[in-house]
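> Test case, fold it:
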Amino acid sequence: MPGFLITYVRAVEAFNHRVGRIMMYMIFALMAVLLWGAVSRAWFSPQIWTDEMGQFLLMGYFMLGGAYSLQLGSAVRMDLLYSRWSDRTRAVVDAITILTLLVYLGVLLWGGIESTQYALEYGERRRGIWQPYMAPIKIIMCIGILMMLLQCTAFLIRDIAKLRGREI
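Take a look at the predicted model:
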């Protein structure tokens, strides 16, 4: 494999690993917001922002941690046949499924970018009492999808290298 592809795979995986490790701690921010919402309902006046902020934090946690989850192999895989296949067969099947995932993520990113442009252009707000702006969470969503796209291309490069008899 050309050196720039190996560098690309290593850079993407290092970046996604770092972001994923940081996002692991987002769960504590989510817990703090939800705990504050519960405490404020019980002892103070209810806060209108805690439920929606919790939803936004969960979305960021999920989207920005998605590439790291893929990297760790935490995605669901049907292991009924997969474990019995040779490494070469696994690489072929993985390459095919990654290509379909790349198409899906590409369409998802395209829709996300259009939705983000709309939110920025018209100042879209979420319906409800608090009415936060939607653009920040949509931007985070697009970044997370892009990170998953990059991770999937790194997987595809790894699978092609494996098919050629070289490991990255």
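> Please make it C-alpha for all contacts and neighbour counts, starting now.
Noted.
> And the helices in this protein, which stretches?
Ranges of helices within the chain are 3-23, 26-43, 50-64, 66-72, 79-82, 87-122, 135-163, based on DSSP state H.
> who's in contact with the shortest one?
By CA atoms under 8 Å, 6 or more residues apart in numbering, the surrounding residues in contact with helix 79-82 are Arg90.
> if we can go back for a sec, got the helices of the chain as a markdown table, with distance to Ile129 and mean neighbour count columns?
Formatted as a markdown table, these follow (distance: least, CA to CA, whole Å; neighbours: other CA atoms under 10 Å):
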| stretch | distance to Ile129 | mean neighbour count |
| --- | --- | --- |
| helix 3-23 | 28 | 16 |
| helix 26-43 | 15 | 15 |
| helix 50-64 | 10 | 19 |
| helix 66-72 | 30 | 20 |
| helix 79-82 | 46 | 9 |
| helix 87-122 | 18 | 16 |
| helix 135-163 | 18 | 21 |
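> run this one through as well so I can compare:
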Amino acid sequence: LTFVLPHWLYWAGVVLFPVIAMILVRRQRGLQTRAAVSMPLAYMLWLTGGFVGLHRFYLRSWLGFLYLPLFIGILYSNSDGRGAREIRSLADGDVMIAEFDIERAQKALDDGKDGAQARSEAAHAVLEMARDRLIVADDSMVRAAKTAQYLAVGIAFLLLIDATLLPRLTRLQNQREPTAAASTESDAERNSDSGVQSVRTLFTSATDRIEAISRFSGEYVAYWSVIAVFVYYYEVVARYVFNSPTNWAHEAMFLMFGMQYLISGAYAYLTDSHVRVDVLYARLSARAKAVTDLLTSVFFFIFAGTILGTGYIFFNDSIGVWEVSFTEWAIQYWPVKATIILGAVLILLQGLAKVAKDVQTVVRGGVT
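You can find the predicted model right below:
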């Protein structure tokens, strides 16, 4: 495999995938009933994991086990190929050393030195053995590659058959299994269950909007984790099935997780998920907690303001030279550094909303 993720596709996926995912999730929540199995999901499993029969297992079909021996055979063949490649590399090095020794022995013979003939014969013997190992390794590599190709053709043939059968198999499975009723839980109830404060506790429309933005940003970047699943899945398959590790998967994902960390700070603050030492704080009343939060908020705003100012400097310097990474992939760095500013703005807004709520709590004597 020689695929390298284009920069435009990476950034388009980071921006658009969460939007598409949220639309699909909301559409699914709006359904009154849910089928036992989904044809789009079956095709997705066919595309991403069909080579091990995942789509068949999803449809409760034991015929998925037909794929496993073929796939295991590919892994075994590739393992043999890697071993043969290592042997060939060592043999190639021995050939170079033997040829060098032969040249030195020949010069010694020309100079009439004692033992030169024996050294020359020994070097020629080593050269012949190394060349024999090269031939054996080359044959093993070719045999392993052909075996893997034949097994891959077999898997591809089964996948083509299943691609035409999936609609029928999905329909039959839905007829066999009862239809499940969709959950009628509202978004507000979900937020309450996940620790997000209910809309009823918001005091102003401003804090309402800020918390909605924080909640949206947290949900948005959460879907990036799904992208990571697909990318690392591709990396593992490319590395161990096709002997073709990528030069972009790891860099793409650690940059994405860095951006996720920055942008999700406001959501973590909203849901009180940041790490804190609350041995004493947890024992305080609601009003005492609000007073404590107000007194210590100055440190929060110093921290968040520093991130905002420093982030702007980093971003300005980066976009000024259109900074890219030093790897072969050479991905743009300035969008990554722009998320420092975005994350700082989001957490500052959420901090202001928290201050407003704490003031309300103090004024009302802890009654919310």
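> still on that earlier bit, quick one: closest of the helices of the first structure to Gly128 of the first structure.
helix 50-64 (9.3 Å; CA to CA).
> Next, the angle helix 135-163 makes with that closest one.
Put simply, helix 50-64 of the first structure runs at 20 degrees to helix 135-163, going by axes from the mean of the first three to the mean of the last three CA atoms, to 10 degrees.
> if you line the two up, which stretch of the second structure does helix 50-64 of the first structure fall on?
Mapping helix 50-64 of the first structure onto the second structure (TM-score structural alignment) gives residues 249-263.
> how much does the matching stretch stray from the first structure?
On superposition with the first structure, the mean distance recorded for stretch 249-263 of the second structure (mean CA distance after the TM-score superposition for the first structure) is 1.2 Å.
> What are the contacting residues of that stretch?
Residues contacting stretch 249-263 of the second structure (CA under 8 Å, 6+ apart): 10, 14, 217-218, 221-222, 224, 228, 231-232, 235, 336, 339-340, 342-344, 346.
> mind redoing it with 7 Å?
217, 221, 228, 231-232, 235, 336, 339-340, 342-343 (CA atoms under 7 Å, 6 or more residues apart in numbering).
> May I see those arranged in JSON lines, with distance to Ile210 of the second structure as well?
Formatted as JSON lines, those follow (distance: CA to CA, whole Å):
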{"residue": "Ser217", "distance to Ile210 of the second structure": "11"}
{"residue": "Val221", "distance to Ile210 of the second structure": "17"}
{"residue": "Ala228", "distance to Ile210 of the second structure": "28"}
{"residue": "Val231", "distance to Ile210 of the second structure": "33"}
{"residue": "Tyr232", "distance to Ile210 of the second structure": "34"}
{"residue": "Glu235", "distance to Ile210 of the second structure": "38"}
{"residue": "Val336", "distance to Ile210 of the second structure": "23"}
{"residue": "Thr339", "distance to Ile210 of the second structure": "18"}
{"residue": "Ile340", "distance to Ile210 of the second structure": "18"}
{"residue": "Leu342", "distance to Ile210 of the second structure": "14"}
{"residue": "Gly343", "distance to Ile210 of the second structure": "13"}
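> Check these and tell me the two furthest apart.
With distances taken as CA to CA, the most widely separated pair in these is Glu235 and Leu342, at 29.9 Å.
> returning to that earlier point: please give the centre-to-centre distance between the match of helix 50-64 of the first structure and its chain.
9 Å (CA atoms, centre = their mean, to the nearest Å).
> Identify the residues contacting the most far-flung residue of the first structure relative to its centre.
What lies farthest from the middle of the first structure is Trp43; by CA atoms, centre = their mean that is 36.5 Å. Taking CA under 7 Å, 6+ apart as the contact definition, Trp43 of the first structure lies against nothing.
> Now which residue in the second structure aligns to Ser86 of the first structure?
Under the alignment by TM-score structural alignment, Ser86 of the first structure pairs with Ser285 in the second structure.
> what number of residues lie near its match?
With neighbours defined by other CA atoms under 10 Å, the count for Ser285 of the second structure comes to 12.
> ok, it to Ala148 of the second structure distance?
To Ala148 of the second structure, Ser285 of the second structure is 67 Å away according to CA to CA, to the nearest Å.
> Find the nearest non-adjacent residue to the alignment partner in the second structure of Arg41 of the first structure, please.
Applying TM-score structural alignment, one finds that Arg41 of the first structure aligns to Arg239 in the second structure. The shortest distance from Arg239 of the second structure to any non-neighbouring residue, by CA to CA, 6 or more residues apart in numbering, is to Pro245 (4.3 Å).
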